[in-house]
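mind folding the following:
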Amino acid sequence: MIQAITLLVIAALVAIDQVIKIAVVNRFAAGGSMDILFGLIRIRYVENTGAAFSSMQNQTVFLTIFTAVVIVMFIFLLMTKKIKPGFIYWCVAVVIAGGAGNFVDRVARGFVVDYIEPTFVNFAVFNFADCCVTVGAALLIIKTVYDLIRENKKYLSDDDKKAENGGDEKNV
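Got it, this is the predicted structure:
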């Protein structure tokens, strides 16, 4: 059951991404733009033939194959429950959705449609799928660091108990 729900969530996020991209493509010519949110964000249609932050330009074939392999690998891990349902599981699902949204663009258009441009900082133009990948990956990193710190505190706490008992583990 969890696998079916996971696939529905991934499909919903990809659908949201694609609907927004279709709206941007239909509303703007390449390079066309419109300021929103008091000018803090600009919707600007950009055709990105590279990866995140406009890196790896004109590497569409490589990026398409790489993305497909990563998506298949992650879906396999989720569907076989190699990653147990929980926080990390859903973070990976969000990363898959973002990768899949941009994968659809590369296959269908030969480029990724980017459209979110923050005007208050010099930053790359990106899209909803990029946000999914970034948020999912950032939460995975934060969770991993949190778990490492928590495990380290537990380990240090066990060492403190041993030291208090003169290093005799039987007294712990």
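
from here on, just use CA atoms for contacts and neighbour counts.
OK.

all the strands of the protein, residue numbers only.
In the chain, the strands defined using DSSP state E lie at 33-36, 41-48, 112-118.

for the most centrally placed residue in the chain, which non-adjacent residue is closest in space?
Most central in the chain under CA atoms, centre = their mean is Val133, positioned 1.3 Å from the mean C-alpha point. Once flanking residues are discounted, Val133 sits nearest to Val95: 4.3 Å by CA to CA, 6 or more residues apart in numbering.

now for whichever helix in the chain runs longest, which elements pack on it?
Taking DSSP state H as the criterion, the chain has its longest helix at helix 128-164. On a contact count with 3 or more CA pairs under 8 Å, 6 or more residues apart in numbering; DSSP states H and E, helix 128-164 meets helix 2-27, helix 87-109.

what's the angle between the first one and strand 112-118?
Between the axes of helix 2-27 and strand 112-118, defined by axes from the mean of the first three to the mean of the last three CA atoms, to 10 degrees, the angle is 80 degrees.

okay, the angle between helix 2-27 and strand 41-48?
100 degrees.

and this one, please, so the two structures can be compared:
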Amino acid sequence: MTSFKNRRMKIISTSFYIIFLDQFSKFLILNTIGFERSKNIIPNLLNLTLVKNKGAAFSLFSNSTNLLTITSILASLILITIILKFPPKSFWNLRGLAYLLGGTVGNGIDRLFRGYVLDFLDLVPINFPIFNVADLSINIAIICFIIDIIISKDKSRIKY
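Okay, here's the model as predicted:
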């Protein structure tokens, strides 16, 4: 039972760290750069360009703020229920849940209180949508889950 509580606390504390980092970075960019401007951080690689995203990933479902806010809240509640009821079985699953919850709540806070998500990380050399720390966290979660699946499949192939 203690290890289950420890795993739960690791997930929750990592998620809170991600939420803080996401919200603090958005606050910082909003108050230093503002909208309608861009600041080059790494030449030919990264700009900080603050935009309002009223949609989901890649601006899908634009102007569906209410639907996306409800979806964000429901997804967060489902993730919290999974974390509290079912202990993660592996390191990668634990990390994936933490990053997914942090990213989901981070963007959910924006939708709930602003009506849109603040995005600001702009990769210069490629035509890629502008994103934020929460988006990055959700993508890291997906990578963690993929690694977990690959490792579990490899372990299931081992014959004794």
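
now for the helices and strands packed on helix 128-164 of the first structure, which one comes closest to Lys153 of the first structure?
Nearest to Lys153 of the first structure, of all these, is helix 87-109, at 21.1 Å by CA to CA.

isn't Asn53 of the second structure up against Ser59?
Yes: between Asn53 of the second structure and Ser59 there is a contact at 6.6 Å, judged by CA atoms under 8 Å.

neighbour count for those two, which is higher?
Asn53 (23 against 12; other CA atoms under 10 Å).

quick check: Pro9 of the first structure vs Cys91 of the first structure, distance?
Small correction: residue 9 of the first structure is Val, not Pro. The spacing between Val9 of the first structure and Cys91 of the first structure, counted by CA to CA, to the nearest Å, is 12 Å.

higher neighbour count, the two?
A direct count of neighbours by other CA under 10 Å for Val9 of the first structure and Cys91 places Cys91 higher, at 21 against 16.

residues contacting that one?
Cys91 of the first structure makes contact with 136-137, 139-140 under the criterion CA atoms under 8 Å, 6 or more residues apart in numbering.

would you format those as TSV with neighbour count and distance to Arg44 of the first structure included?
Output for the contacts of Cys91 of the first structure, formatted as TSV (neighbours: other CA atoms under 10 Å; distance: CA to CA, whole Å):
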residue	neighbour count	distance to Arg44 of the first structure
Gly136	22	24
Ala137	17	25
Leu139	16	27
Leu140	19	30
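
and those as JSON lines, adding distance to Arg106 of the first structure?
As requested, those are exported to JSON lines (distance: CA to CA, whole Å):
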{"residue": "Gly136", "distance to Arg106 of the first structure": "21"}
{"residue": "Ala137", "distance to Arg106 of the first structure": "21"}
{"residue": "Leu139", "distance to Arg106 of the first structure": "26"}
{"residue": "Leu140", "distance to Arg106 of the first structure": "26"}
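
closest to Val69 of the first structure among those residues?
Closest approach between the contacts of Cys91 of the first structure and Val69 of the first structure, by CA to CA: Ala137, at 17.2 Å.

so the closest one sits right up against Val95, yeah?
Yes: in this structure, Ala137 of the first structure is within contact of Val95 by CA under 8 Å, at 6.6 Å.

if we can go back for a sec, please pull up the equivalent of the residue nearest to Val133 of the first structure in the second structure.
Using TM-score structural alignment, the partner of Val95 of the first structure in the second structure is Leu100.

run a quick neighbour tally on its match.
Here the count is done by other CA under 10 Å, and Leu100 of the second structure has 29 residues near it.

what's near enough to touch it?
Shown in contact with Leu100 of the second structure (CA under 8 Å, 6+ apart): 15, 137-138, 141-142.

and if you look at Glu36 of the second structure?
Each residue near Glu36 of the second structure by CA under 8 Å, 6+ apart is listed here: 49-51.
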